[in-house]
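Engineer: sequence first, predicted model second:
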Amino acid sequence: MEQLEQIGITNVGRVYHNLPVPELVEHALARGEGILTDSGALAVETGKYTGRSPKDKFLVDEPSSRDDIDWNKDNVPISEQKFEQLYQRVLSYVQGRDLYVFDGYVGADPKYRCGVRVITELAFQNLFAHQLFLRPTTAELSEHKVDFTVIAVPGLHGDPKTNGINSETFIVLHLAKKLVLIGGTRYAGEIKKSIFTLMNYFMTKQNVLPMHCAANIDKHGHTALFFGLSGTGKTTLSADPERSLIGDDEHGWSDEGIFNFEGGCYAKTIRLSAENEPQIWSALRFGALLENVVVDPETRMPNYDDDRLTENTRAAYPLRYIPNCALSGIGTHPKTIILLTADAFGVLPPIAKLTREQAMYHFLSGYTSKLAGTERGITAPQVTFSACFGQVFFPLPPTLYAEMLGERLQQHPETSVYLVNTGWSGGPYGVGHRISLKHTRAMVSAALDGKLDKVNFKPHPIFKVLLPEKVPGVPSKILDPQNTWDDPEAYTQQAEELARRFVENFKQFADARKEIVEAGPNNS
């Protein structure tokens, strides 16, 4: 309790420090926060908010970080006065209430490890923190030092009129205090992503590149990174039975190599099946947490195809629930980097090698396409760009992270970078077809195994990326996307339109070096 008093938390009910998983589950059940499924996982519903609330996230405008932050629609300022006002409301709210406290770490490499304390009013949110972050040993716990603190109180609703926020929900990060306040939402993902945002700021101060990517490693010690926005296949392609999973979402690249920020996974479960994703399926047992998955009240069987609560159904579980995982959370400097995109225009090649500058360009672009349309049918792709493949989580200018990536590629010239299109071929969405997962896996495997190192490449006439002449196990015809279209002129028109979108989007990076800008597509 003394430690909580240091941050102003006083006169509370019972404080449950670092309860083991079975006790947290028992508390959640006793408090009516959730139910057990037939496999033993705890299933909860988060109510109104079934995903992140990006418009309710704020960074405190304070002197130590003010000039560093890339203030934009994702990094919105709130005054220190309004923060203190909210903080006092939080401190008043928790008085008389029971609280759950988790102490752990973020950052698998001890050299860069940060102590995390997560204080919650709900038992299931503390279970989430226990499974997502790195759990200390008994000896480590006795010496645990708090670097980052998160206070999550879903029952406290903010007031837009007096608190300077946009709704009853608030996620407020104070970088100088290393303190996060979360209120008005039960969605546990806000806890994870707040810590990620803090790491994306503070790791750069130690010359560590923070990355929103998956990572795995083979038996020879060769590490691979997988960047990609939702729907591009990051989780599917990084879960490889021939390779050990280091982590599925957040990593750092230091002078020593790669390390996972987390100790668990937070996977989407919509349309999950044992056949397609057996590793995730088997991980959803006792100790795992399901968010907003519809469960049959009689059989207690989850229905992963049911999206009546949300498309964003989720599962949180420790990394050790995945067979053949890399429990150390540490890997070597990457031998291969895969940038994933799902291009619904049908014009990007299924795989292309990138120069260092092209890698920086496409890292900054963070392109994919989401499918947009009406109930009558989806006919047009919706272009999506998200710098660093997760712009909303990066408080500093995107070009800073891109330059850090470029420096590492220069230091490690043996690292190969590939752009892999898991989207459409032979025409845009509605005309062409989705690139075969079998072929995508073959291309990714060829890249990871070094089979493309001695293959000849040719530049794409518009996008300039380098197309391989052959890939083992893949028909050569599909490697040049123009060959898959019935009308070559229609292909060129569509490719030029996407190139124009790239160029238009890249104008926001006015501070990008000329060499990076010129690595982008031609836009005649």
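Structural biologist: Arrived safely.
Engineer: only C-alpha atoms for contact and neighbour calcs from this point on.
Structural biologist: Will do.
Engineer: all helices for the chain, in order.
Structural biologist: Applying DSSP state H to the chain gives helices spanning 2-5, 21-30, 80-93, 123-132, 138-142, 160-163, 189-202, 234-238, 278-283, 356-365, 398-411, 437-448, 488-506, 514-517.
Engineer: most tightly packed of the ones you listed?
Structural biologist: helix 123-132 (a mean of 28; mean count of other C-alpha atoms under 10 Å).
Engineer: tell me what angle that one forms with helix 21-30.
Structural biologist: Following axes from the mean of the first three to the mean of the last three C-alpha atoms, to 10 degrees, one obtains 150 degrees for the angle between helix 123-132 and helix 21-30.
Engineer: name the residues that touch helix 123-132?
Structural biologist: 21, 24-25, 27-28, 33, 44, 100-102, 104, 118-120, 186, 188, 191-192, 262-266, 287-289, 316-318 (C-alpha atoms under 8 Å, 6 or more residues apart in numbering).
Engineer: among those, name the ones in strands.
Structural biologist: By the criterion of DSSP state E, membership of the contacts of helix 123-132 in strands covers 44, 100-102, 104, 118-120, 264-266, 289, 316-318.
Engineer: among these, which pair sits farthest apart?
Structural biologist: The span of the ones in strands among the contacts of helix 123-132, defined through C-alpha to C-alpha, is set by 44 and 104 at 23.1 Å.
Engineer: so those two - more neighbours on which side?
Structural biologist: residue 104 (26 against 23; other C-alpha atoms under 10 Å).
Engineer: quick check, that one in contact with residue 133.
Structural biologist: Yes. With contact defined as C-alpha atoms under 8 Å, residue 104 reaches residue 133; the gap is 6.5 Å.
Engineer: in addition, the following structure is provided for comparison:
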Amino acid sequence: MTSVNFVNDLNDLLNSPNVRVQLSVPQLVEEATSRGEAVLTKDGAVKAETGKYTGRSPKDKYMVEEEISKDKIDWGNVNRPISSDVFENLYAKVINHLKQKDALYVFKGFAGADPESRLSIQTINEYAWHNLFAHQLFIRPTAEELAAHQAEFTVVYAPTFHADPAVDGTDSETFIIVSMEKRIILIGGTEYAGEMKKSIFSIMNYILPEKGILPMHCSANVGPEGDVTLFFGLSGTGKTTLSADENRKLIGDDEHGWSDNGVFNIEGGCYAKTINLTREHEPQIYDAIRFGSVLENVMVDEETRIPDYHDGSLTENTRAAYPIQAISNIVDPSVAGHPKTIVFLTADAFGVLPPISHLTKEQAMYHFLSGYTSKLAGTERGVTSPEATFSTCFGSPFLPLHATVYAEMLGNKIDEHGVQVFLVNTGWTGGEYGVGNRMKLSYTRTMVRAAIHGELINIETEKEEIFGFEIPKEIPGVPTEVLNPRNAWADKEAYDKKAKELAKQFESNFKKFGTVSIDISAKGGPLVTE
């Protein structure tokens, strides 16, 4: 086995003459373009392609089995164990690989906008554009903070180093390995920059609960009276669209912590999907893409350098990374008080969930653990009809601890702060996909605003019989016939059958949480599955 001294090896690398620390945005843009890593678009954004991997590689993500963490981690398909020997050998190889490069780039910054709980981080990058990505996505230090900066976690990123599975003990050429003991994230064999963002989020999901802070995969905004709303939802549910409100300021679009002080953004930037992006539908994102922004896998005209956001020939997962300050209507710094309202978003393609329902604490915990939405026919190869999709806590790939840790923290905070929780279906009504219609965005906006403004707390409701949801009988501006989904179906028996099918899928999915969650299931789950 290779002898590894992590501290010395890391210091030797950081003190190499080829290392460039904390370059400015213009300097990083110059480096990325002059080295042929990226090109400039008409608006000054840096456009790079990520080659073979245009998204995360979850099957190549590992956590090192170590004494300090092995009994806390929820081992399985998400948190896959790897030995210290494999990690140390790969680490030594990557360090030697990077020492041979004529340039390396280091960014020093933070994860977490609350100074009391933020994590000092640094990234060591082989590519200038990766370092620019880190600069835009994480929290940038002031000159004073930089002078005193001591990294608590380091990302070592070598995209051109490819593992040999037969020798290195990995499943492929790609690896994302987290060592809680050495406080290092080792990434190789992939050029997809999002691995950095999500690896740091995974770290925060491990560290923050130990401090009594709930990490959350959600967007957040705040109203003029200081009222905070959280929006949880998987891709395609409308999280970005509904959290962008001209009358409310954005706290953050993706990752947050909830401490005894309130809510704070974990990041310093946004990582927005750009496929089919238009100024008309997403003006904030469209206008945020300017000098210094990073575009991933977006097709750009070679002569005009104008991006074509409708071209998904490289991937549908085209992305833009930019600092949150590129959005005009924000809270800066990205901290606010305790949430008054939580909105769980789902795009139910079966057309059976209500467009809005008021949840009890137990129902909130149940649906937080479930993290439900549905895939549509045609969105993925082999999907010929709507399919139920469950992502624990709306972020299962990033949870090192058992899911019930996060759910119990959420339940406690709902109790402590009297938070109102709503489940909002932005999907289908009047029938499943192909029969019914998508819920009108104008209706959804009206319902969400009514929930945020406290207009749905003391109104008359009716109980939906299969899931046990409390459904408002009337909301001004929304047709009453769409509020109860059963009423919107012409064939009531077909609705009952489809609703019971979905309830059974919820029940089946929930069994994976074991006996710990029996009480949550009994009080928060479906009433009828047969």
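Structural biologist: It's in. Quick caveat, the model's predicted, so the values are computed rather than measured.
Engineer: so which of the helices of the first structure is nearest residue 326 of the first structure?
Structural biologist: helix 234-238 (12.7 Å).
Engineer: what's that closest one aligned against in the second structure?
Structural biologist: Alignment of helix 234-238 of the first structure against the second structure: residues 239-243, by TM-score structural alignment.
Engineer: how far away is residue 295 of the first structure from residue 28 of the first structure?
Structural biologist: 17 Å (C-alpha to C-alpha, to the nearest Å).
Engineer: what does residue 128 of the first structure give?
Structural biologist: Counting by C-alpha to C-alpha, the gap from residue 128 of the first structure to residue 28 of the first structure is 11 Å.
Engineer: what's around residue 514 of the second structure, how many residues?
Structural biologist: Around residue 514 of the second structure there are 9 residues (other C-alpha under 10 Å).
Engineer: that one matches what in the first structure?
Structural biologist: In the first structure, residue 514 of the second structure lands on residue 510 (TM-score structural alignment).
Engineer: when you align them, which residue in the first structure goes with residue 430 of the second structure?
Structural biologist: Using TM-score structural alignment, residue 430 of the second structure pairs with residue 426 in the first structure.
Engineer: to clarify, my last question referred to residue 168 of the second structure.
Structural biologist: Checking TM-score structural alignment: residue 168 of the second structure goes with residue 163.
Engineer: and residue 206 of the second structure, what's its match in the first structure?
Structural biologist: Aligned partner of residue 206 of the second structure by TM-score structural alignment: residue 201.
Engineer: how about the counterpart of residue 314 of the second structure in the first structure: what's its closest non-neighbour residue?
Structural biologist: Per TM-score structural alignment, the equivalent position to residue 314 of the second structure in the first structure is residue 309. In space, and not counting its chain neighbours, residue 309 of the first structure is closest to residue 292: 6.1 Å by C-alpha to C-alpha, 6 or more residues apart in numbering.
Engineer: now that neighbour: how far from residue 127 of the first structure?
Structural biologist: Counting by C-alpha to C-alpha, the gap from residue 292 of the first structure to residue 127 of the first structure is 16 Å.
Engineer: ok, residue 480 of the first structure next?
Structural biologist: In terms of C-alpha to C-alpha, residue 480 of the first structure sits 48 Å off from residue 127 of the first structure.
Engineer: for residue 497 of the first structure, same thing?
Structural biologist: Residue 497 of the first structure is 47 Å from residue 127 of the first structure, by C-alpha to C-alpha.
Engineer: go on, residue 507 of the first structure?
Structural biologist: 43 Å.
Engineer: please apply the same query to residue 110 of the first structure.
Structural biologist: From residue 110 of the first structure to residue 127 of the first structure the distance is 23 Å (C-alpha to C-alpha).
Engineer: just residue 44 of the first structure next, same as before
Structural biologist: 12 Å.
Engineer: list residues touching both of these two?
Structural biologist: residue 289.
Engineer: now check residue 412 of the first structure against the second structure: what is it aligned to?
Structural biologist: That one, residue 412 of the first structure, aligns with residue 417 by TM-score structural alignment.
Engineer: same question for residue 117 of the first structure.
Structural biologist: Counting by TM-score structural alignment, the partner of residue 117 of the first structure is residue 122.
Engineer: ditto for residue 88 of the first structure
Structural biologist: Match for residue 88 of the first structure (TM-score structural alignment): residue 92.
Engineer: quick one: its match from residue 240 of the second structure, how far?
Structural biologist: Counting by C-alpha to C-alpha, the gap from residue 92 of the second structure to residue 240 of the second structure is 41 Å.
Engineer: and for residue 332 of the second structure?
Structural biologist: Residue 332 of the second structure is 19 Å from residue 240 of the second structure, by C-alpha to C-alpha.
Engineer: ditto for residue 317 of the second structure
Structural biologist: 15 Å.
Engineer: got it, and residue 508 of the second structure?
Structural biologist: Remark: distance between residue 508 of the second structure and residue 240 of the second structure (C-alpha to C-alpha) = 30 Å.
Engineer: please apply the same query to residue 286 of the second structure.
Structural biologist: For residue 286 of the second structure, the distance to residue 240 of the second structure - C-alpha to C-alpha - is 13 Å.
Engineer: map residue 468 of the second structure onto the first structure.
Structural biologist: Aligned partner of residue 468 of the second structure by TM-score structural alignment: residue 464.
Engineer: can you name the residues that contact that match?
Structural biologist: Neighbours of residue 464 of the first structure in contact, by C-alpha under 8 Å, 6+ apart: 519, 520, 521, 522.
Engineer: next, count neighbours for the residue nearest to the third one when sequence neighbours are not counted.
Structural biologist: With sequence-adjacent residues excluded and distances taken as C-alpha to C-alpha, 6+ apart, residue 521 of the first structure is closest to residue 463, at 4.1 Å. Residues within reach of residue 463 of the first structure, counting by other C-alpha under 10 Å, total 21.
Engineer: residue 463 of the first structure touches residue 499, doesn't it?
Structural biologist: Yes. Counting by C-alpha under 8 Å, residue 463 of the first structure touches residue 499, with 7.0 Å between them.
Engineer: need the residues touching each of the two.
Structural biologist: 521, 522.
Engineer: how about the spatially closest residue to residue 235 of the first structure that is not a sequence neighbour, what does it touch?
Structural biologist: In space, and not counting its chain neighbours, residue 235 of the first structure is closest to residue 248: 6.6 Å by C-alpha to C-alpha, 6+ apart. By C-alpha under 8 Å, 6+ apart, the contact set of residue 248 of the first structure is 213, 214, 215, 235, 238, 265.
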